[in-house]
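> Predicted model follows, preceded by the sequence.
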Amino acid sequence: MSVLSRLREDVRAAREHDPAARSALEVVLAYPGVHAVWAYRVAHRWWRAPGLRLPARLLSQFARFLTGIEIHPGARIGRRLFIDHGMGVVIGETAVVGDDCMLYHGVTLGGRSSRREKRHPTLGARVTVGANATILGPVTIGAGSSVGAGAVVVKDAPAGSILVGIPARDIAPGHAASARESLTDPAFYLDPAIYI
């Protein structure tokens, strides 16, 4: 796939995920999540080249300065990632993000170990992670899952999970459609039972 095709694909993904996106030009010029992903793609290519790890880290830090989004160049990110708003997003070095994922502001894909090992999460394809959610350690979130705003995930979750609370738990195994609808209702987050 050519670079131009990949750029178009990222712009299309932003327009599909964000109803506020009025034009491709607006996405190209004013979407920091898209800019952060583009900078990551360059930094990741450098990260894999002998002798270019320092420039890769410097580019990722410059992108962080400009966008408020920190993506380590060692992370592996699939196609069509969309980061909505984005401020405060952190994606660690050994994180893996599948195709067609969406992250909201304040999301952390962080580690729990200081050893040189797989220490960050793996997100399957089509995973949505809500605002200020934290996923810690080498856990795997299955394809098509949703992580609610403010959740703290520290355990693996199967495909189609709806994860909420601290620590996060799957709120509706086998009833994903109705549970997914409740994630968009602000009153849902006022129920103290989901945090127990």
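Good, I have the coordinates. Remember, predicted model here, so these are calculated numbers, not experimental data.

> Please count neighbours and contacts with C-alpha atoms only from this point.
Noted.

> okay, now the closest residue to residue 39 other than its chain neighbours: neighbour count?
Of all residues not flanking residue 39 in the chain, residue 63 sits nearest, at 6.3 Å (C-alpha to C-alpha, 6 or more residues apart in numbering). Using other C-alpha atoms under 10 Å, residue 63 is surrounded by 22 other residues.

> Could you verify that residue 57 is part of a strand?
No: Residue 57 is assigned helix when assessed by DSSP: H, G, I helix; E, B strand; the rest coil, not a strand.

> In addition, the following structure is provided for comparison:
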Amino acid sequence: MFTSISQDLQAVFERDPAATSRWEVFLTYSGFHALLMHRVSHRLWRRKIPFFPRFLSQVTRWATGIEIHPGATIGRGFFIDHGMGVVIGETTEIGDFVTLFQGVTLGGTGKERGKRHPTLGNHVVVGAGAKVLGGIVIGDNVKVGANAVVLRSVPPNSTVVGNPGRVVKYDGERVPEATMDHTNIPDPIAERFEAMERELIDLRKRVDNGRD
């Protein structure tokens, strides 16, 4: 846990040019305070200690304006910038070196049980006011634009904007507007199967013509 806290502290200096000293971060950064308390409450939650993890989470919410359920799993080097209004649900899973800005919600879409909150990969950045909802997967190195509403899984190395969220950049290339919905991003495996199917159809026609 202490290693994670040290990496969280280092993440502040790497991603916030306004940070000037460790004491400043410890005393004035609400995002760091909320994350520090979550590291403790999550540890207690995993040990199945009743009541206190939720109570600690609620106290942290009152103090910082950031709500992180103690059941949420958060990786190394996590950074919440500004922080007010951030909500992270119980079954959320967050990878390493992820950044969230103020007003972000990582939430569910209904009252279902089980895995109902998003999974974020490594090096994901979620802009201010964005909503990522449901048991979807956000791939590594994804950037979610401010105020985007993301309801479907997003492939790695993408940029998502808008409501509903749509991919506008994929693997460094802009996605044409005609196919801007991330559900229409080309699937190389599906394309290979389609090519094989066309070859089989062509081969069948040749065989039939040979019989004639």
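Now that the structure is in, tell me what you want to look at. Predicted model only: the values in this text are computed from it and were never measured.

> got a list of what the residue nearest in space to the middle of structure 1 touches?
Centroid check for structure 1 by C-alpha atoms, centre = their mean gives residue 103 as the closest residue, at 3.9 Å. By C-alpha atoms under 8 Å, 6 or more residues apart in numbering, residue 103 of structure 1 lies in contact with 81, 82, 83, 84, 86, 128, 129, 130, 131.

> For the equivalent of residue 84 of structure 1 over in structure 2, which non-adjacent residue is closest in space?
Aligned against structure 2 by TM-score structural alignment, residue 84 of structure 1 finds its counterpart in residue 81. Closest residue to residue 81 of structure 2 apart from its sequence neighbours, by C-alpha to C-alpha, 6+ apart: residue 101 at 4.9 Å.

> What are the neighbouring residues in contact with the one you found?
80, 81, 82, 83, 86, 126, 127, 128, 129.

> ok, back up a step: may I see the contacts of residue 103 of structure 1 organised as CSV, with secondary structure, distance to residue 68 of structure 1 and neighbour count added?
Converted to CSV, the contacts of residue 103 of structure 1 look like this (DSSP: H, G, I helix; E, B strand; the rest coil; distance: C-alpha to C-alpha, whole Å; neighbours: other C-alpha atoms under 10 Å):
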residue, secondary structure, distance to residue 68 of structure 1, neighbour count
81, coil, 16, 24
82, strand, 15, 28
83, strand, 11, 27
84, coil, 12, 20
86, coil, 7, 23
128, strand, 20, 22
129, strand, 17, 28
130, coil, 17, 23
131, coil, 14, 22
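
> quick one: contacts for the match of residue 84 of structure 1?
Per C-alpha under 8 Å, 6+ apart, neighbours of residue 81 of structure 2: 16, 31, 99, 100, 101, 102.

> which one in structure 1 is aligned with residue 122 of structure 2?
Using TM-score structural alignment, the equivalent of residue 122 of structure 2 in structure 1 is residue 125.

> correct me, but its match touches residue 146?
No: look at residue 125 of structure 1 against residue 146 with C-alpha atoms under 8 Å: they stay out of range, at 11.0 Å.

> who's more crowded, those two?
residue 146 (26 against 21).

> What residues does that one make contact with?
127, 128, 129, 130, 160, 161, 162, 163, 180.

> just residue 5 of structure 2 next, same as before
36, 39.

> Map it across to structure 1 for me.
Aligned partner of residue 5 of structure 2 by TM-score structural alignment: residue 7.

> Buried residues in the helix or strand that contains its match, which are they?
Element membership of residue 7 of structure 1 [criterion: DSSP states H and E] is helix 3-17. Applying a neighbour-count criterion of 16 or more other C-alpha atoms under 10 Å, one finds 7, 10, 11, 12, 13, 14, 15 buried in helix 3-17 of structure 1.

> and what of stretch 76-92 of structure 1?
Applying 16+ other C-alpha under 10 Å to stretch 76-92 of structure 1 flags 76-77, 79-92 as buried.

> Between the two ends of it, what distance do you get?
Using C-alpha to C-alpha, to the nearest Å, one end of stretch 76-92 of structure 1 lies 10 Å from the other.

> now swap in stretch 127-141 of structure 1 and tell me
Across its full length, stretch 127-141 of structure 1 reaches 8 Å between end residues, using C-alpha to C-alpha.

> so how far is that stretch off the chain centroid?
8 Å (C-alpha atoms, centre = their mean, to the nearest Å).

> Same check on stretch 19-32 of structure 1?
For stretch 19-32 of structure 1, the distance to the chain centre is 19 Å (C-alpha atoms, centre = their mean).

> Ok, stretch 6-18 of structure 1 next?
With C-alpha atoms, centre = their mean as the basis, stretch 6-18 of structure 1 stands 15 Å off its chain's centre.

> returning to that earlier point: quick one: the residue nearest to residue 39 of structure 1 and residue 131 of structure 1, what's the gap?
Between residue 63 of structure 1 and residue 131 of structure 1 the distance is 20 Å, computed by C-alpha to C-alpha.

> what's the answer for residue 119 of structure 1, then?
From residue 119 of structure 1 over to residue 131 of structure 1 the distance is 22 Å, taken as C-alpha to C-alpha.

> do the same with residue 9 of structure 1
Taken as C-alpha to C-alpha, the span from residue 9 of structure 1 to residue 131 of structure 1 is 24 Å.
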